[in-house]
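> just the structure for this:
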Amino acid sequence: MEPGRVVGFLWVIGMVLSLAGGGGAAAAEKGVTYDGRSLIIDGQRKLLFSGSIHYPRSTPQMWPSLIAKAKAGGVDVIETYVFWNLHEPKPGQYDFSGRNDLVKFIKEVQSQGLYLCLRIGPFIEAEWNYGGFPFWLRDIPGIVYRTDNEPFKFYMQNFTTKIVDLMKSEGLYASQGGPIILSQIENEYGNVEEAFREQGAAYVRWAGKMAVGLQTGVPWIMCKQPDAPDPVINTCNGMRCGETFTGPNSPDKPKMWTENWPSFFQVFGGEPYIRSAEDIAFHVALFVAKNGSYVNYYMYHGGTNFGRTTSSYFITGYYDQSPLDEYGLLRQPKYGHLKELHLAIKSVAEPLLQGKQTFLSLGSLQEGYVFEDATSGCVAFLVNNNAKAATVTFRNNAYQLRPKSIGILQNCATMIFETARVNVAKNIRATTRVQLFDAEDKWTTVTESVPRFSDTSFRANALLEHTNMTKDTTDYLWYTTRFDSKSACMNPVLHIESLGHVVHAFVNNVRAGSGHGSRDIKVVKMDVPIQLTSGPNYISILSAMVGLPDSGPFLEKKSFGPTKVQVDCSGTMKYDLTRSKWGYQVGLVGEKARMQDKNKVNKAKSLKWNKNGVVLKNQPLTWYKQTTFGTPKGDDPVVLNLTTMGKGEVWVNGQSIGRYWVSFLTPSGHPSQALYHIPRAFLKEGGNLLVMFEEEGGDPLGISLNTVSVIGPNQQRSPSQFVR
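Sure thing, here's the model as predicted:
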């Protein structure tokens, strides 16, 4: 097929592509095609900057502002995943309401004059619970995810078709005059393909053929997929794709970067990853200099992982160090420096897209990339790979380059941008306390009872796998057994091993100890001294998950929860309880009673709120309720400071703002996250309902309501100020 291949159905009578001199595609009436240089939209080659914004990680009220700020930052395209487990929580039952309103989000992008890249997946990874798969998928007989497996392919194709048909029905593809210029099938499958051997390669071919067969009228992409079948474009993910990407697998495909990470995700117990504006700009400029024509920032705005949506161990704030932070505030100088870069590159887009590229060696660690055409002009990228400053001579002119920097020369003479030169001042994020919840008479509390074996109705002579029991409807599963020691047990120690994330052990209703893993430590092992009575003893274990994994092959086979329980007596005798008779309770009583819901909480029969003023501090398994806090004035983002709490989940007016885990400290001794975002859309004028479930024990009297602002530049400047 000729360069500039037609991908799917286009509203085009005819198309003629001219590639003389390495550029110049003739006009097509409507639609998206591509050649070896770039995407071609409505007949015009495009050099595009894109930013990922995920609709469920913010609120519909936030979308217009986030998209407008991205556009003002020089972004042409908004990228988003499609979240299968949100949209199809049960087979055949779909939800596109509220934060799940994908169509509304795309139409907002369209209304602001931007394009959209729709990454359907439907496996997305994304640090999202189960990589976006609905948990019911695991119960399909004979299913194996992401391979040449008929049950999986059936459901994958069914959901992909559902999304494509929805987009078509709303006229959202560029071939229909809509904003969607790209679609993605699968996601970073190259990371796991080898595990499936020949079935992996067969699956890649099937996925590409299936997607193209849906005839969207726009190209399909696969990221991190060197064997993406024609006409699907293989793209790069990473921080240095100008250095690491070997390129598309055909000279007829453009060079695209679908995930440029301006920071990185963060887990509980982990420090934030700080990537400088200079480093990001260097690698973007290098990618463009090496014929790259599409760069997407993952994330441009990360947002918030509300509810139980994160994958294993991830904090609620997502990619907070992006150009737009978790709350949508500008993070300077990152935002402004990249804005200047985008403007500089767009000012020389014509020779970049139409000119012939020439490579020059300008020193041992210096090089140049020149794009020149008789009609479009000339642009040069001078690269200093040295960690020291360098003087580069180009066309009889000397140019000073900072360490690890790229200079962009308009007309191959005037330096209009240098990646290591930052002209935007740094801003600082600040919080302002609005209210301290230190009034005991405003709180009510209630504690969950520890279930005993006699309280359970479902029993088995084994430690059953956690998620088989819960179906991911809750983080929590109780395991409880009755233990009678046949002889004196001196200095008893309870030994537990678990594949779950958190374990709380109770002996005769008294908390004996807790343990947890981490993203790097997969097995929880704990040994806690206990006290046994001469009669029957009751051992209860609360197993807790902190999200399901989002990556790796054979996700459907992953197991969680306790795998070994025994009582050691002074090292001389062991009672192995692993295959004792265990009773099970799925979830918490308070969850079933919907303690977070003001309208239903009074219907709970087994849990009753204490009277106001009875605050149980540092008490595990405790629910807390506060009904008197108001909505802060203004439009600054609102957060809860939960520094005095331990681990649990928090709801505002019945909506979960996510899991918190402030007791899991970083190596430097600080919580990975102490501030938890409350979108203003969750708040009401007058009184708001705050409900928390605390697993470990905390002090709610130290919680505060705060607003967030920035000190320093948080406004967009006029474009004329960005060209030097």
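
> from here on, contacts and neighbour counts on C-alpha atoms
OK.

> make sure residue 462 is indeed in a helix.
No - counting by DSSP: H, G, I helix; E, B strand; the rest coil, residue 462 falls outside a helix, being coil.

> number of residues surrounding the residue nearest to it when sequence neighbours are not counted?
Among residues not flanking residue 462 along the chain, residue 579 sits closest, at 4.6 Å (Cα to Cα, 6 or more residues apart in numbering). For residue 579, the count of nearby residues is 15 (other Cα atoms under 10 Å).

> then residue 591?
Residue 591: 13 neighbours (other Cα under 10 Å).

> what secondary structure does the residue nearest to residue 462 sit in?
Once three-state DSSP is applied, residue 579 turns out coil.

> any idea how far residue 566 is from it?
Residue 579 sits 10 Å away from residue 566, going by Cα to Cα, to the nearest Å.

> same question for residue 194.
Taken as Cα to Cα, the span from residue 194 to residue 566 is 39 Å.

> repeat for residue 542
For residue 542 relative to residue 566 (Cα to Cα), the value is 16 Å.

> with neighbour numbers in mind, choose between those two.
Neighbour totals were compared for residue 542 and residue 566, and residue 542 leads with 26 against 17 (other Cα under 10 Å).

> buried set for the strand or helix carrying the more buried one?
According to DSSP states H and E, residue 542 maps onto strand 537-544. Across strand 537-544, burial judged by 16 or more other Cα atoms under 10 Å covers 537-544.

> and for comparison, fold this next one:
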Amino acid sequence: MKNTIEIAGKDILINGVATQIRSGAMHYFRIHPDYWRDRLMKLKQCGLNTVETYFAWNFHEPREGEYDFSGWRDVVSFIKLAQELGLMVIARPGPFICSEWDFGGIPSWLLSKPPMRIRCMNPVWLEAVDRYFATILPMLHGLQWTQGGPIIMMQIDNEYGSVGNDVEYIRHLYQLHIDAGFDIPMFISDSISSTTALSGGIPETLLTGNGRRRPVNFLNTIQALRPGVPEIVMELWSGVSHKWTQSGWLTHDPEDVRVDVESLMERKASFNFYMFHGGTSFGYYPGAVSDGSKYLPYLNSYDTDAPLDEAGNPTEKYFIIQSVIKKHCPEAFTEEPKLIPARDFGRVNLAESAPLLENLQLLGRSVDSVTAEPMEYYGQDFGFILYSTDLSYLPRRICSLKLENLADRAQVFVDGVSYGTIYRNDASQSIQVPTGKIQILVENMGRFNSGMGVHMHFWKGLTGVVMDGCRRLYHWTVTPLPFDDLSALPFGSLVSQGNMPCFHRGVFEVDEPADTWLRVPYGRKGQVWLNGFNLGRYWQEGPQYALYVPAPLLKQGRNELVILELHGLRGEPIVELIDHYDRAPSIALPLN
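Here you go, the predicted model:
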């Protein structure tokens, strides 16, 4: 008999039976594939019957027209594994996902295509979007519930009504799914109001709500807008994301979550925890947000104070949710989840070093550029970029350099000497330096992933440099530095580099791989690679002081660790592998 899913008034009928969807969000791209089964099983053991996941477009099409759905990117295998474990799936393929992920999942190579305007009926944007969906929808078609697969619902874009009003665009995306043979319910999710519903929804899609605390209020709003439709909280925010330089580690009171879940279970409404397990935004993938005046980049940790922590272990919230579900739904499957222990592997001595500026030609290909342009102009997506120009033809004197549209953090060197750092949040974007050979190293710390209605400048690097307030500087040598491959670096004996950027390398032995946490106790700011894998950044500003290392990234036997320290180590050249997270003290999320 063919599987069916139908909307009958407020009921979601799955194979003819009114079903409450109890879902949790976890993203395949934030979990090592060796741990997919563990995390999915723990979701089921909590009493949930559905897993929800975004699809990160930029994770699958890092270069235009070059798609990758293998290994860690094999979302089809993730979905099939969920089905094997008896879970239904809610798919949210984008093209925009927000999710505190770089550019909301949009590939940054699109920024090199003028006149690019994202998330609307702009022809240049639509060409790329249509090609993406023409690739991914056929892969998902046979995984629909009605085709014998586990996918019961699909989302159209994400929280669109909060940032735009191109309903024609939403209808275009909807029609792509219909033309591809999708016959399962489709929905929009947003902070529900009449404005967001009218700006970002169409009658053919279900309305679902996002938020925390008193979620029944979202449902009441949905009923006022569309009486008699299913009640679904698509994002029940059970935690909070974290940003660099924030004071403390924000937490969401578990008792608040208990109250929210109780209210939804009593109402027999469907819901999806965002996040149930956050995982990790490895490498350069964390996004950024603005508070209206400041740029706020997200951490690599996407722990989000979720029911399952970053390492996949249950928190107090997990057991609260499990008990509330069991109370209202005794037939729900629940089970004690298995803990994953972490190990302390001790210290790793960083016995070798390689200065960055002395090894540029081994790390990136330089190009001559009349003007200083953003990294996307040079075909670069992530990492660092170096702008060099020679002012030594001028008399030796102090001059002022203003960096235009700095994104995000620059170190300025003259004749191989550091003269300071400028961050895009600084009140002044100028620096006083002597004339000479100028080098400006810019770090991309993540593109905006939200606020798409107001942000228009998503490019990274610089758009120009002005000297003494009046003279634009031309003729640059630009070196993109994504640091995708560090194997050519000629490491030698450790030599102090002062406050200059320098790579440091250490090796260590592992008898049996296990989860661990990596911290650079005397680091100021930098990036970490383990066995060639980009773990992410560290910054003494906090609030994250240790990076999560899943066991599958370690090798039995010899392991190699490389860090890029941007400002010189403050003490011993060591890295520590510890058995616990290290972060700023917890502070409670303020009440709304």
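
> so the strand holding residue 542 of structure 1 matches what in structure 2?
Counting by TM-score structural alignment, strand 537-544 of structure 1 lines up with residues 436-443 of structure 2.

> and after the longest helix along structure 2, which helix or strand comes next?
The residue-count maximum for a helix in structure 2 (DSSP state H) belongs to helix 123-141. The helix or strand immediately downstream of helix 123-141 of structure 2 is strand 151-155, counting by DSSP H and E.

> residue contacts, the residue positioned nearest the centre of structure 2?
Nearest to the geometric centre of structure 2 sits residue 101, at 2.5 Å (Cα atoms, centre = their mean). By Cα atoms under 8 Å, 6 or more residues apart in numbering, the residues touching residue 101 of structure 2 are 281, 285-288, 449.

> show me what it lines up with in structure 1.
Residue pairing (TM-score structural alignment): residue 101 of structure 2 is matched to residue 128 of structure 1.

> separation between that match and residue 258 of structure 1?
When residue 128 of structure 1 is compared with residue 258 of structure 1 (using Cα to Cα), they lie 18 Å apart.

> next one: residue 31 of structure 1
Using Cα to Cα, residue 31 of structure 1 is found at 20 Å from residue 258 of structure 1.

> give me every residue that touches the residue of structure 2 positioned farthest from its centre.
Going by Cα atoms, centre = their mean, the residue of structure 2 most distant from its centre is residue 395, 47.0 Å out. With contact set as Cα under 8 Å, 6+ apart, residue 395 of structure 2 has these partners: residue 435.

> and what of residue 99 of structure 2?
By Cα under 8 Å, 6+ apart, residue 99 of structure 2 lies in contact with residue 449.

> tell me how far it lies from residue 278 of structure 2.
Separation of residue 99 of structure 2 from residue 278 of structure 2 (Cα to Cα): 10 Å.

> please apply the same query to residue 237 of structure 2.
According to Cα to Cα, residue 237 of structure 2 and residue 278 of structure 2 sit 12 Å apart.

> ditto for residue 513 of structure 2
Shown here: residue 513 of structure 2 relative to residue 278 of structure 2, a distance of 22 Å by Cα to Cα.

> residue 394 of structure 2 too?
Note on residue 394 of structure 2: its distance to residue 278 of structure 2, by Cα to Cα, is 53 Å.

> if we can go back for a sec, in a markdown table: the buried residues of strand 537-544 of structure 1, plus distance to residue 530 of structure 1.
Below are the buried residues of strand 537-544 of structure 1 laid out as a markdown table (distance: Cα to Cα, whole Å):
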| residue | distance to residue 530 of structure 1 |
| --- | --- |
| 537 | 11 |
| 538 | 12 |
| 539 | 10 |
| 540 | 12 |
| 541 | 13 |
| 542 | 16 |
| 543 | 18 |
| 544 | 21 |
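
> which one of those is nearest to residue 207 of structure 1?
When the buried residues of strand 537-544 of structure 1 are ranked by distance to residue 207 of structure 1 (Cα to Cα), residue 544 comes first, at 35.5 Å.

> quick check, that closest one in contact with residue 505.
No - judged on Cα atoms under 8 Å, residue 544 of structure 1 makes no contact with residue 505 at a distance of 11.4 Å.

> out of the buried residues of strand 537-544 of structure 1, who's nearest residue 583 of structure 1?
The closest of the buried residues of strand 537-544 of structure 1 to residue 583 of structure 1 turns out to be residue 540 (Cα to Cα; 9.2 Å).

> ok, the closest one - contacts?
450-452, 478-481, 505-509.

> restricted to buried residues, select those in ChimeraX.
Restricted to buried positions by 16+ other Cα under 10 Å, the ChimeraX selection for the contacts of residue 540 of structure 1 reads:
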select :450,451,452,478,479,480,481,505,506,507,508
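
> mind telling me the two of the contacts of residue 540 of structure 1 farthest from one another?
The largest separation in the contacts of residue 540 of structure 1, counting by Cα to Cα, is between 478 and 508 at 14.2 Å.
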